[in-house]
Each structure stands twice: as C-alpha cells, then as structure tokens.
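# Need a 3D model of the sequence below.
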Amino acid sequence: MRVDGRDVAISGDVLLPLTRRTNDIVRLSLATLVLVIVVTSSLITRNDWVGLEKSVSMIVGVLTPTQSNLVYLGYGVAILALPFVILIGLIGARQWKLFAAYVAAGFLAVISLSITGNGIAAPRWHFDLSERLSTTLSQFLDDPRWIAMLAAVLTVSGPWLPGRWRRWWWTLLLAFVPIHLVVSAVVPARSLLGLSVGWFVGALTVWVVGTPALEVPLDGTVRALARRGFLVTSMTVVRPAGSGPLELAAADDAGSRMVLEMYGPNQRSGGALRQFWRWLILRDAETAPLQASMRRAVEHRALMTIAVCDLGVSNTTTMAVAALERGWTLYAHTPPLGDPIGSSSDEALVTSVWGSLAVLHRHQIAHGDLRFKEMTVDSGKVLFGGFGNSEYGATDEQLQSDIAALLVTTSDRFSPETAVRAAVDTLGKETVLTASRRLTRAAVPARIRKSVNDPKAVMAAARDEVKRQTGADEIKTETITRFTRKQVIQLVLLVALVYVAYPFISTVPTFFSELRNANWWWALLGLAVSALTYVGAAAALWACAAGLVSFRNLVIMQFANTFAATTTPAGVGGLALSTRFLQKGGLGALRATAAVALQQAVQVITHVTLLILFSVAAGATADLSHFVPSTTLLYLIGGVALGILGTFLLVPKARRWLGTALRPRLQEVGSELLDLMREPKRLAIIVLGCATTTLGMALVLWASISAFGGDTTFVTVTIVTMVGGTLASAAPTPGGVGAVEAALIGGLAAFGVPAAVGVPAVLLYRVLTCWLPVFAGWPIMRWLTAREMI
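Predicted coordinates for the structure are as follows:
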C-alpha cells in the first residue's frame, strides 16, 4: 500500500468477516413490529384510515388533472427504474456475492404477497404502451408486490452501498404515500402492506446472509500516526476482526513498535446493548455511565490508560486516538510492558497483584476486568492493561466489586487461603469482609466467572476463607440488582393469583345474590373449622421437624403456604415454602426436605385410609357407582401405567434415574416412617394433624351446604370432598381452579344435592378454604420475608 509517497507493507487479512451483528437483529425486530402494526391497523381501523386519507387528500390535492398525470407519470418512471438502478449500482461496486441475496429477497417478497386462497396468483405486469403511459405505470405503483420487491432489494443492498445512495433511494420509495395524496388518490392499503412485507423480507435476508465485509481505512490510520511522529513502514494483522477489534502490529524505520486496535462502525452496537441490559438489571451505583458511542468508549479507555500510567501500574501507554473514514475508530498504544503471567502459580505474585490494585483504589480508580490475561509482570511488579471497563472516581460499590473479582481469580489460580491472606494484609479485614458480600453470581461479572474453572465452588471457598480469617460468623449476601429474586417470584405469584382468581371473580355477582338467603351461623362455623385445619397442618409439620421450629410461626406460615400453593401448579410453591421456612428455622437443607416429604407421605396415607373407611361407611346408605370409572377408562389407565413401567425398565437412562434419584429418596422416607413408628406420641400428632386437615375440609363443605338449606350426611360430603379433591389435584391449573369446583359440584349432584344448593355451597366452601387464606397469605408472606423467616 502506498500512502503519501511512502510504501507500507501489509500482511494478513484485514477484511471483516460476514457476521450477524446487532444492527441486523434490531432491523429485523423493527421490521417485524412494523409489519404487525400495519396488519393490525388494516384489520381493525381500516375504515377510519380511509376516511382520514380522503380528508387529507382533499386538503393537499391541489393539482389539476393534467398536473396530477405528469407527477404520476414521472414518479411511475422512477419507481419502475429503481430496481434496475440498484442492480447497476451493485455491479459498479463489484458486489458479486450480493446477487443471490438480491434475487432471493425480491423473489420471496413477490411470492409472499402472491399467495391467495386459490393458490399463487402470478403478477400480471406488462409494458403495453398502446394505452396511456400513466395507466401502464399505475400497475407498478399500486401493486404491493412491486413495492415489496423494491423494499426488499433495497434493504438487502443497503449495507453494501454508499450511505448517500441509500438515503435517496429510500426517500424515493417512501414518496409514494405523499404522491398519492397530492394527486387526490387514497393510499392503497396493500401498498403499505407491501412496503412492510418487503422490509421484513429484506431484513430477514440480511440477518441470514450477514452484514458484508467493510473496507478498512488503513491509509487514514497511517496518516493519523504520522501526525504523532510515527512513520509506519509495515503493519501485520495480529488478530482478525470479529467479536473484538481488528488488531495490528505497526513498525517504523527505527524499529519502534506500536499496537493498533481498529473498531468498525457496527462493533459497538452489541456492546451498547449489553451496557443497557446491565444498567437495567443493576443499581446505578454498580454500573458505569452508558457509552453508546464507539468514539466515546475508545476515548474513555485511552484516558483511563493515561491516568493509570501516571500511577506506574499500567503496562501500556496511549499513543493516539482518531476517528477514521467510514465510521472506524483507531486506538494506538505501546506493546504491553513485561511478561504475561500466563499459568504461573508463584505465590509471590499474589502480594504484588493486591498491591497494584491497592494503588488504583487509593486514587479512586476501579479496574473492572481483573483477569490474569490483562496483567503482566515487570521486575516482580504486576502491571495492568485492558482499561475498557475502568472508572475514575469509582463508587465504593465498584471498588468492592474489584476486590470480589480479584478474590475469585486469585483463589482459582493459587488457593483461597493464600489469596485471602494477601488481600487482608494489603487492604485490611473490614474492607475484604465487606467486599466478600459480593462473591455471588450476580455481583461477579460474567467475564470473570468464565475465566475460572468452577466459579460457584471458587466463590464459596473464598467466602468461607474470608469468614475464617476475619472471624466473621456470617457473610450476608449483598443485594446489587434492581429486582431481587424474591421480588420477581412475588410478582409472578401475584400475576398467577389474578389469573386463577378470574373465574371466581366472574361468578361474584351471582354468588352474592345467593348469599342473601344463606344462614351465616353455618358460614361462621365453616370459617372456624377452616382456620382449625391450618393448626392441624402446622402441628403435623412441627412434629415431622421434631419440634425444632416455632409452632406459632408454623401456624402463621400455613396461610402464606396457601397463597404459594394456590398460585403455582400442583402446589409445588407450598412445598418449597415449607422447606425454606424450616431451613430458616435452623434445620439443614436435607433435614428440612425430609420433614416436608414425611408430612406429605403421612398425609397421603391418612387420606387414603380415611377414604377407605368412609367409603365402607357410605356403601350401606349411598350409591358409590358415580365415582367408579368405566371399564374402558380402567383399561386405559392400566395400559398407560404398564407402558410407563416398561419405559423405565427398558430405557437405561430412566432406569438409572430410578436407581440414583428416586430410590434413595423413597428409602429415606421409608426409614423416616419406620423411625416414626417407634415414637407413638409424635406419630399420633402427625396423624391427627393430617386427619384434621382432611376431615376439616369435609366439615367446611358440609357447613356450607347447610348454610344454603341443603340436607345431606357428613359421610357423603366427606366422600365427595376426598374423591373430588383427589381427582382435581391432577389438574394443571394453579390451585386446581375450575377442576375443584367442577368435581365437587358434580359429586354433590351425583348424591342428590340440587344445583341451586350445590353451586353456591361449593363457591362458599372455596371462599372459606381457598380465597380468604390466599388474600391473607400475600401480606403474611411479605411479613415473613421482611423478618427473614422464608
């Protein structure tokens, strides 16, 4: 390459590869959104748009018929010639690889709008000039397929063409809207659809093909360095462009060397989106100011390098920053001073690393990227590089994040004991202890976690070592995100509550009209019994936990448990909440899980036993054939069960899961039950608690039926409650909403309870046992969360 009369040798490939950049994804997203808006507005508000267009056309349509024809004729010729002009421009630019994408985009745009209910309708474009020329051209102006083809090929060709051409051609294409209004015609709705479809097809084609290679302005780079007194004689590609900058090694006649980092115009888009996402999820004190401009980001890195270089802990020196042609930005600096740390595990380096970090922190500078690849060693002193994430005047939170990140990297390279000891000796116990609260996945940046082998284990080991060396009893996790995990879970539960409550809300008017004739004393009895079931459930769980948690708090937790179980499918939220409560109460994770599993096992055994007893008692006075499935259904259930059993026996992975995951849990629960048999008092409390829950629900339903004047036996109601509840428990809806009501109403009808009594009785039963506890459970769960009980 010859620049200003000097020959510069270039070695290596400097072209950017084809890639799907963030700009392509954003363009496709916007095109999809526009297409949805156009289709929706055409379907919903088309009549209003037509009236508005006619009104606007009457106001701006000031041309005479002759003038309108001339305007229409001139614009029609331009629209007809536009695709051929684009093609000639591509040929002139020698973009031979573009033809396939060009043809594909145009074909897909035309074919997508040619599909009809009777098949594909081919375009009927013709160039018969025997009639008026304006009539011939109108077939292209008003045909959405031609507009779609133009939009598609222009979108595909845009990245390859000069920006001025692209802007003029888009202006010409979009001008069909005002042109139609000026000539007193309504804009065809299908033309707008064609425009949006063409843009979408073009954006999709660009995303599939990739953004083209861009010409690198090496001549501008040579001139920018010459202004700094560095006359380049040769440049060698060290790292090709891609996810990072194009890196070159430059040399002059005197043998001096320089590292050149060149950032393309599209490379910052992904970084800007990542910055925005980090700012969105983290608090303001945790994030640096947004740098959406490539030029500003490179300038920030260069200035931070200058500041750290003055402190004597930078391994590079900034030489030049320049804005080049075609949106490129140059950052030139000296080669890194010293030797790379590499895989060295010399423990003497630990003290030097922490000492260099202390220099930065004394001057309120946060590095932000403390990986060993960004460090070198010169005469026993560790120097830093890579200041793209650094901050001058950093907040305390950013300084603490630095310490946590270096604890992770040094603990992985050396040992947690060595790393923490060096950190404490350099920065002090309190500083390290405070920073160790950030040894979490959310606080430690992803680039730091990816640089170590097992980040979770490393962070846990470092945290334990900090506790040992500082004498701390516990290290409380720092909350750094705008939305904590608990807040997200509570939001999801609240949305689920609204979802499951909707069927109930829709029946409220009818239900309240029936309440006028209800006997409120029976309703109050049902409410009291419903509250008693929570005491029974708490007693059962308290006994399963061997009385190691507060019984009072367990009773309170049962209301929050109802909220969590109702708003999650299959009641898994309630089981998780119970386990979490026991853990916070002092039980280990394994012991808490075993206690909840034991309670569920006894609950199932008690439920089945009571169902058998009451079925026998009801058999003499009631017809239970309503609840017996048909023979076909029994055969189907048996076949499915045998199929599942065969699958687990024949598939090795499923068989291993049975042996390694399920079998130990079953053995654990079985051993717990055997141990429980040796403690009659504890067993009696658990069984009575579980029986109180089951029979209490039946008693509430019986009281609800009595409140509306119903007359049925308690045995019958118990059968309906247990059988109906069991069948509805398989429903995928949270809390069994809909399934429980249907099962109970159907069961009562099968035993002769009229619908006028059964429907409001079941609704009252659900209010007393489900909805009142659910609405009380939300504030109770927040209260338990605030006191760190869950």
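# switch to C-alpha atoms for all contacts and neighbour counts from now on
Will do.
# just the strands in the stretch 1-150 of the chain please.
With DSSP state E, counting those that start in this stretch as the criterion, the stretch 1-150 of the chain has strands at 2-3, 6-7, 9-11, 115-116, 119-120.
# Please identify the most buried of the ones you listed.
strand 9-11 (a mean of 14; mean count of other Cα atoms under 10 Å).
# And Arg223, how far from Asp675?
In this view, Arg223 and Asp675 are 85 Å apart by Cα to Cα, to the nearest Å.
# can I get the strands of the stretch 1-150 of the chain in TSV with distance to Trp165?
Shown next, in TSV, are the strands of the stretch 1-150 of the chain (distance: least, Cα to Cα, whole Å):
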stretch	distance to Trp165
strand 2-3	28
strand 6-7	33
strand 9-11	31
strand 115-116	32
strand 119-120	34
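# Tell me which of Arg223 and Asp675 has more neighbours.
Legend: neighbour count by other Cα atoms under 10 Å for Arg223 and Asp675, higher for Arg223 (16 against 11).
# Tell me which other helices or strands the strand or helix carrying the more buried one touches.
Using DSSP states H and E, Arg223 falls within helix 218-227. Packing partners of helix 218-227 (3 or more Cα pairs under 8 Å, 6 or more residues apart in numbering; DSSP states H and E): strand 2-3, strand 318-323.
# Let's see this one next, to set against the first:
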Amino acid sequence: MTGPDGGRTLTQTHDETDGDTERPGQAAPAPVPVDEPPRPDRIRRPSDAIRFAASLAGLAGIMLLVSIGQQTTHGLQTDIAEGTAHAPRFLLTLATLASSFGVLAVPVTFAVERLFRKDGTRVAIGLLAAVIAFAVTLLLDDWVISAAPGGVLDSLIWGGTETAPVHTDIAPVIAFVSAVGMAGRARWQAATWTMIGLAALTGLTASYASVAALVATYFLGRAIGHGTLYAVGTPNPRPPGSTVCAALERIGLRAVRARWLPGEPDDVRRYGVQIAHAPGAVPTDTSGVALPRGDWQLEVAVLDRDQQTAGVLYRVWRLVRLREAAPRRPVRSLRRSLEQESLMAYAVDAAGARTPRLVGTSEVGTEAALMAYEYVPGTRLDALPDEAVTDALLTDVWGQLRRLQSARLAHRRLEGGAILVSEEGRAYLTDLRSGEIAAGDLALRLDLAQLLTTLALRVGPERAVRTAAAVLGEQALAGAVPLLQRVALSRDTRAALRTHRDLLTRIREQIVRMEPESEAPPIRLERFRPRTLLSIVALTLAAYIVIPQLSSVDPVRLVAGASWWWVGVALGAAAVTYLAAAFMLMGFVPERLPLGRTVLVQVAASFVKLVAPAAVSGVALNTRYLQRSGVRPGPAVASVGASQLMGMVMHILLLILFGFITGSTGNATRDLAPSRTIVIVLLALAVLTAVALTIPKVRRFVAGRMRAMFSGVVPRLVDVLQSPRKIVTGLGGTLLLTVGFVVCLDASIRAFGGSLPWTAVVVVFLTANAVGSAAPTPGGLGAVETALTVALTISGLTAETATSAVLLYRLLTLWLPVLPGWAAFAYLQRKEAI
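The predicted structure follows:
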C-alpha cells in the first residue's frame, strides 16, 4: 500500500503486538495507514550489552576475590557446612528432591507456555544460550581449568577434587532464563529462581559446591544468556505506527493517517498524525482546546522501553566525572521518562516559554509510551539557512531562555536540534526529556553557557554575545564565563569545537569587553580527569602485582641480612643523581645559574613528583625556576625541552648500545634484551610510525607538535653549541645521571648478596626508567617497581633478592628524599626562587 508521500505504508493492527497485551473480548482498532520504514524483525538492545558486560565484570570480580582471599572463602565454606549439618535431614532431602525436579521442570513449562503464546523465537534463543552455557561449562571443567590448577581453582573447588569449578547443571538454566526474558512475569521468575536457589543450597550442604563456584556459575550463565541475546537479537518489541494510532484513540484522538518523521534522535520515534473531525469543524483535544489546522495536527513522540538504556554508559561517565549540584539519574524507567518529559512540558508552558503544547499521553502496550504534542511546522535551528538566522530570531531565542531561567527551569540540551523555528520565524524549545524543575544556579548557568556556544558556532561569538546581552544583561553573561569549558558542554558541541578550537576563548573575550570584572578562573566541574582515572587503575594493577611479592619478604631478615657497606654506596650514588640533574639543566641554559640553588631545585623536584608523573613535575618545576632566575618564558620552556630531548636521545642510544652488548655476551640475561629483538622492535616501530603518518590527522598532529618543539628547542641548542663548556656540562650531567642510578641499583642488588653483570644492570635500569616515565602514576609508582622486579628476575636473581633490591632502590631514590625535598621546596618558595 502506498502512502500519500509515495512511501511504503504499513497497516499492521494492534493484534500483532506481544501476546501479553491482548485482552479477551477487546476489539482490534481499525487499521490506520501509516507511512513508515519497514520494522526490523529483530533488534539488539543496549541493555543486553550492558548486562553482558556487567556479568563479565562480576565474574572477573569473583575470580579476583577468591585469588586474594582464599582463606576467607575457605572459612566461609566451612561455616556453611557446619551450619547446615544441624539442619533437619528431612527438609534437606525435600529441598534436594524439589530442586532436582524443578530446576528443569519450571523452565521447560515456561517454554511450553511461550510456545502456546506463539513466542517460539524467544524460546529458541533461550535454548541456544543454554546449549552454549553447557558447552562452555564442560570445556572449563574438563580442559581449561584442570590444565591450570592452584590459586583460583583451589578456592573454587573447595571440598575435594570431585568438585567442579563451575556447575553444569545450573549454568544452562541461568543462561536460558536470562535469554528468554521473564520481565513482568513475577510468578515465573519467583518459581524459577527458587528452584535455582534450592539447587545451589543442595550443592552447599552436600559439600560438592562452594560459594565462590556458585557465584561464578551465576555470572557465567548471565553473561552467556545476555551475550547470546545481544548477538542473535531479540524479537522487535517496539509497537508499529498503527498500534501507536490505536493508543491515541483511547485518549480521544482518532487518527486518520500518520507518517514517520525522519531525522529525529535514535532513541525517540516521532510521527506526524492527522486526526479526524467533522467537515468544517475545528479539531480539538480532549479538553476542548482547538488544535491548529494543517496537514498534521499532532506530533507524537514514542518512547520505547528498550531504548531507555541507550547511551547509559556515557551518562554514567558524565554523572561520575562532573561536579553538579543535582546529579541526574543515568537510567530511568519508561514510566519515569514519561512523567519527566510531561512535567517539563507543562512547566515550560506555564513559564510562558514557547514550546509545542502537550495534548495527551498514554502507554502503548507494555513496551512503549507516547506523548502527543501540537504539531508546529518549522525547521530545526541547525538545519536553518544562514540568511534565516537573523538578529530578531536570536533575540527571540534568548527571550525563551530568559523565561526558563526566571522559572528556575533547566533545559540541559540547548543544541541546534532542540530549537525549532516555525514558519512564522518564532523559536520553540523542544526535546525536554533531560530538563529539571527547581534547578540550581549551576544548572541554569550551564544552560546559558551551552546556548552561548551553540549560537556562537552558528553565527559567531560577536553576534551571539551581543544579542544575549541585549536580552539577559551583561551581568548575567558574566556568570557564564567560568563555565565556558569543553567538559561542561554536550557531546555534539564538544565534537563541533574540534574545528573551532578558539571559539570558547573568543566568547570569553567578547563578554569581558562588555563586563571587565567578569574575568574569573574557570570553575572546576570535573570530579576527576581521565588521567586521574588512569592513574587509579595503574596503581591498582601495580598493587595487585607488587603486594604479593612484598608479602614474601621478611622485613626483619631484610634489615638484618643487608650489607650496610653496599647500602652506603647506594645512598651516595642516589645523592650524586641530584648533582647530575643540576649539571644537565645548567648545560642547556646559556644563562649562568648558581650550582647550589639548582641542586636544591632538583631536590625539591623529588617532593613534587609524588603528586604528579615524574616527567611532568620535573619539567614544570625547572621551567618555573628558570623564569624566576630571569630567563624569559619562551626560552625557559625551550631550555628545559632541550635538556629533556637530549636526555631522551641519550637514553635511547644507551639502551640500544647496552642491549646489543648484553645480547652478544651469551649469558643468562640474553632473554631480557637480545640485539635481534631490539632490531625487530625498532623495525616494527618504524613501520607503525610510517603507517600512522599516512593518516592526515595524525600527520598534522605530529607536524604541529614537532614544529612547536623545534621552533624553540633548536635555536636554544644552537646557542648552547657555541659554548664547549656548556656542551660538556650538559652531556656530562646526562651521563652522570644514568651512572648514578645504575650504581645505586647495582649496589642495592649487592647489598642482599645478589650479583649481575653491569651491562645487564644498565639495561634493566634503562628499561624500567622508560616504563616509569611513560606511566601516569606519580613518580612512576607501581610501574617502576613491577618493571624492575620482573626484569631482575628474568636476568637471573631470585624473586626474594630482586624484590628486596627494588625496595631498597626505591626507598633511596623515591621515598627517602621526600622530606628533604619538602624542606627544599619550602625554602625556595620563601626565597621566591620557584
């Protein structure tokens, strides 16, 4: 059937929805011609992917828990066994019989019931998930886990070797239940999970199952069930347009025809609907209010239940990352979403702001809900031609925002797609689903910052600020200046700012020209930065690796067995590194620097690097010191950059040289850094670099960074090369710095009776130092310890000797200098040297 616009029209009726929505004796609504794209038979729901990921995280968590707290899991199992031993045998026998029969009978009965409801596809998906779960559990029980005993396995199979780490009888049932879906069927859910719980209890009382194994089985079954459901796809539960029109008739709006409106957000379907009325009569809604004449009288937004979790991970990330006075819920139920948008629509209309009038709301079966708005013909602001975006239109948009802010309403999505411009040139605010009533000052100012940026992207910062000031006042705009940050804006706006990098700065400049006192530092909106999160993850992983190694070290024997002569040598070598770092900096600065104060700055850096990555803290402190010493900011940054660049070049050359020497000696360290491996790695890096440079964005980024670096560093190096004394000082300091750390590490090894060829110690230090510089943790914490311990163990030291040497080395180079570093930092601050 062809619709009025030549598209394909579907005339499905209400009978084609899920069987649970049918009611005996209810007449099917008359078919309504709906022009919409064909509905897919199957969809992949974001909620299934999220549950799959959550189940995998739970499985990983229980594995981590039992590997760390084996004694705790064994103790818990013992307590359960002793407690159930006193339970009446009759009840335990009854539970065993019930679970043995019911754990399979209840799911089978449910499957038969679904088949009678003509829902065989869902049952087939559940059976597929059960088969996959059965195969996976067999594989884990017979092959994988049995090939790697110890640790986690011992905790999972508490009770004897006949116990399976994951349980084949329960996992397929859990996978079937997860995939077949029992949402809204409380009795079936209660019966099924009761049988699964009784089966688990039977396993615990009979001592052939552990708590850890049962929890692992639960998460494994859930992961397989939801993973299968997402991979295969679920039968499309979204009601078609004809069912939406039938729901409209239940609230007194009889649809004559409807058309799907393209170009809307993926998680909201919208239809233009023409409603019936007597010839010559004016159509009205259920309250008797006249509706506008035209082709379409209603715009119906359909909220599908399966789309309520779309983008939930991004919303959770924003909720956790941003500081907001009233954090929004990242996930809302269908009913909550319907109530939220309805409340905002009524509140915006009551505030006098212009928005399409909400005519009615209704549920559409059990899987969707609708909101019927007055249809306003027009164009979204982001699709409007440039010549149509006049100052009068901008003033009207700012007027709508002023009404919202006066009523303490926050829109939260003031992008170009949320502003509808009618055929008469008037602005309407739409997309109210994220709005807030009784909003706080921060939310209102964020709205202002978002709209400023949205309009500035369209018409430029000058016109956006000028029209806003005419409506809101200069003082109101001044309040938005601290919030003009990328992190405060929507995702689409941040993406658009990538091609307008200076736009926020230009907006601030325009406001400051009007209100000079508005120049204020940005408000910190982030709870943490992504680098902070990366640091936390890195420290957690490092602690997981390092702490088990520390547990094998006896501190008393460590102190008593150490050779204090070598400890003194290591301490002296560590002290020499600060003198070497001072020489390294002084050699690349043409200006004269006092040696004593420069050494103090390097000592102070040992305190600063505990709160920031080592590479960042050293650069910042040295740059600040040079500026206080009279060096201009540009040359100061260039001098520090030159010293860092030469240090990196020297580090790479030494690593290649000693890696080649070490790999050619044929000793026990050949597996650490053989020359052939180094050549292969270098060739692979060269190939990857060449491939990356073929990408225009990567090439422009690298070219920009190289241009910025060499524009200042190269002239600075030229100045240094004119003085042989400076060259010797700089390069000598670079070499002395490496020698000091190598001697400190070697003396730390010898202090505990260990011994390695000096070439191997050099390679170990250079490798670990590179890892520590790249790590985002303060002072390379965790990364350096792990790299050093692993490298020394590979080189031939015992695990205990390697761990002890690393602890002493890090004590002398990281922890012991903290107190002197703090004193040096405070002294330099008092003297205004930094």
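# can you tell me which of the strands of the stretch 1-150 of structure 1 comes nearest to Phe512 of structure 1?
Shortest distance between Phe512 of structure 1 and the strands of the stretch 1-150 of structure 1, using Cα to Cα, is found for strand 115-116: 52.4 Å.
# gap between the closest one and the chain center?
Distance, stretch centre to chain centre, for strand 115-116 of structure 1: 37 Å (Cα atoms, centre = their mean, to the nearest Å).
# And for stretch 111-127 of structure 2?
So, by Cα atoms, centre = their mean, the centroid of stretch 111-127 of structure 2 is 37 Å from its chain's centroid.
# Now do the buried residues in that stretch.
Judged by neighbour count using 16 or more other Cα atoms under 10 Å, the buried positions of stretch 111-127 of structure 2 are Ala111, Arg114, Asp119, Gly120, Arg122, Val123, Ala124, Ile125, Gly126, Leu127.
# For the alignment partner in structure 2 of Ala104 of structure 1, give its distance to Pro172 of structure 2.
Mapped onto structure 2 by TM-score structural alignment, Ala104 of structure 1 lines up with Leu128. Distance from Leu128 of structure 2 to Pro172 of structure 2, counting by Cα to Cα: 10 Å.
# For these two, indicate the residue with more neighbours.
Pro172 (31 against 21).
# Provide a list of residues in contact with that one.
By Cα atoms under 8 Å, 6 or more residues apart in numbering, Pro172 of structure 2 lies in contact with Ala129, Ala130, Val131, Ile132, Ala133, Phe134, Gly221.
# Adding neighbour count, write these out as JSON lines.
Shown next, in JSON lines, are the contacts of Pro172 of structure 2 (neighbours: other Cα atoms under 10 Å):
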{"residue": "Ala129", "neighbour count": "31"}
{"residue": "Ala130", "neighbour count": "26"}
{"residue": "Val131", "neighbour count": "17"}
{"residue": "Ile132", "neighbour count": "20"}
{"residue": "Ala133", "neighbour count": "29"}
{"residue": "Phe134", "neighbour count": "20"}
{"residue": "Gly221", "neighbour count": "34"}
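# Could you pick out which of these are located in helices?
Among those, the members falling in helices are Ala129, Ala130, Val131, Ile132, Ala133, Phe134, Gly221 (criterion: DSSP state H).
# which one is Trp170 of structure 1 nearest to, not counting chain neighbours?
Leu154 (7.6 Å; Cα to Cα, 6 or more residues apart in numbering).
# re earlier: mind checking the strands of the stretch 1-150 of structure 1 for the one nearest to Leu231 of structure 1?
Ranking the strands of the stretch 1-150 of structure 1 by proximity to Leu231 of structure 1 (Cα to Cα) places strand 6-7 first, at 9.2 Å.
# excluding its backbone neighbours, what's nearest the equivalent of Ile419 of structure 2 over in structure 1?
If you follow Ile419 of structure 2 across to structure 1 using TM-score structural alignment, you land on Met375. Ranked by Cα to Cα, 6+ apart and with sequence neighbours excluded, the top spatial neighbour of Met375 of structure 1 is Phe384, at 4.7 Å.
# what's near enough to touch that neighbour?
Phe384 of structure 1 makes contacts with Val313, Ser314, Asn315, Glu374, Met375, Thr376, as judged by Cα under 8 Å, 6+ apart.
# What subset of these is buried?
Among the contacts of Phe384 of structure 1, those buried by neighbour count (16+ other Cα under 10 Å) are Val313, Ser314, Asn315, Glu374, Met375, Thr376.
# any chance of those residues in TSV, plus secondary structure and distance to Met235 of structure 1?
TSV is the format used below for the buried ones among the contacts of Phe384 of structure 1 (DSSP: H, G, I helix; E, B strand; the rest coil; distance: Cα to Cα, whole Å):
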residue	secondary structure	distance to Met235 of structure 1
Val313	coil	28
Ser314	strand	24
Asn315	coil	22
Glu374	helix	23
Met375	strand	25
Thr376	strand	24
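# ok, the residue nearest to the spatial centre of structure 2 to Arg445 of structure 2 distance?
With distances taken as Cα atoms, centre = their mean, Trp317 lies nearest the centre of structure 2, 5.6 Å away. Distance of Trp317 of structure 2 to Arg445 of structure 2, computed by Cα to Cα: 21 Å.
# And for Arg259 of structure 2?
Taken as Cα to Cα, the span from Arg259 of structure 2 to Arg445 of structure 2 is 38 Å.
# do the same with Lys118 of structure 2
53 Å.
# Could I get the buried residue list for stretch 426-434 of structure 2?
Arg426, Ala427, Tyr428, Leu429, Thr430, Asp431, Leu432, Arg433.
# Equivalent analysis for stretch 228-239 of structure 2, please.
Buried residues in stretch 228-239 of structure 2, counted by 16+ other Cα under 10 Å: Thr228, Leu229, Tyr230, Gly233, Thr234, Pro235, Asn236, Pro237, Arg238, Pro239.
# what about Ser333 of structure 2, how many neighbours?
For Ser333 of structure 2, using other Cα under 10 Å, the count is 11.
# try Gln490 of structure 1
16.
# Residues in contact with the helix holding Arg223 of structure 1: which ones?
With Cα under 8 Å, 6+ apart as the test, helix 218-227 of structure 1 has contacts from Val3, Leu231, Val232, Ala320, Ala322, Leu324, Glu325, Leu330.
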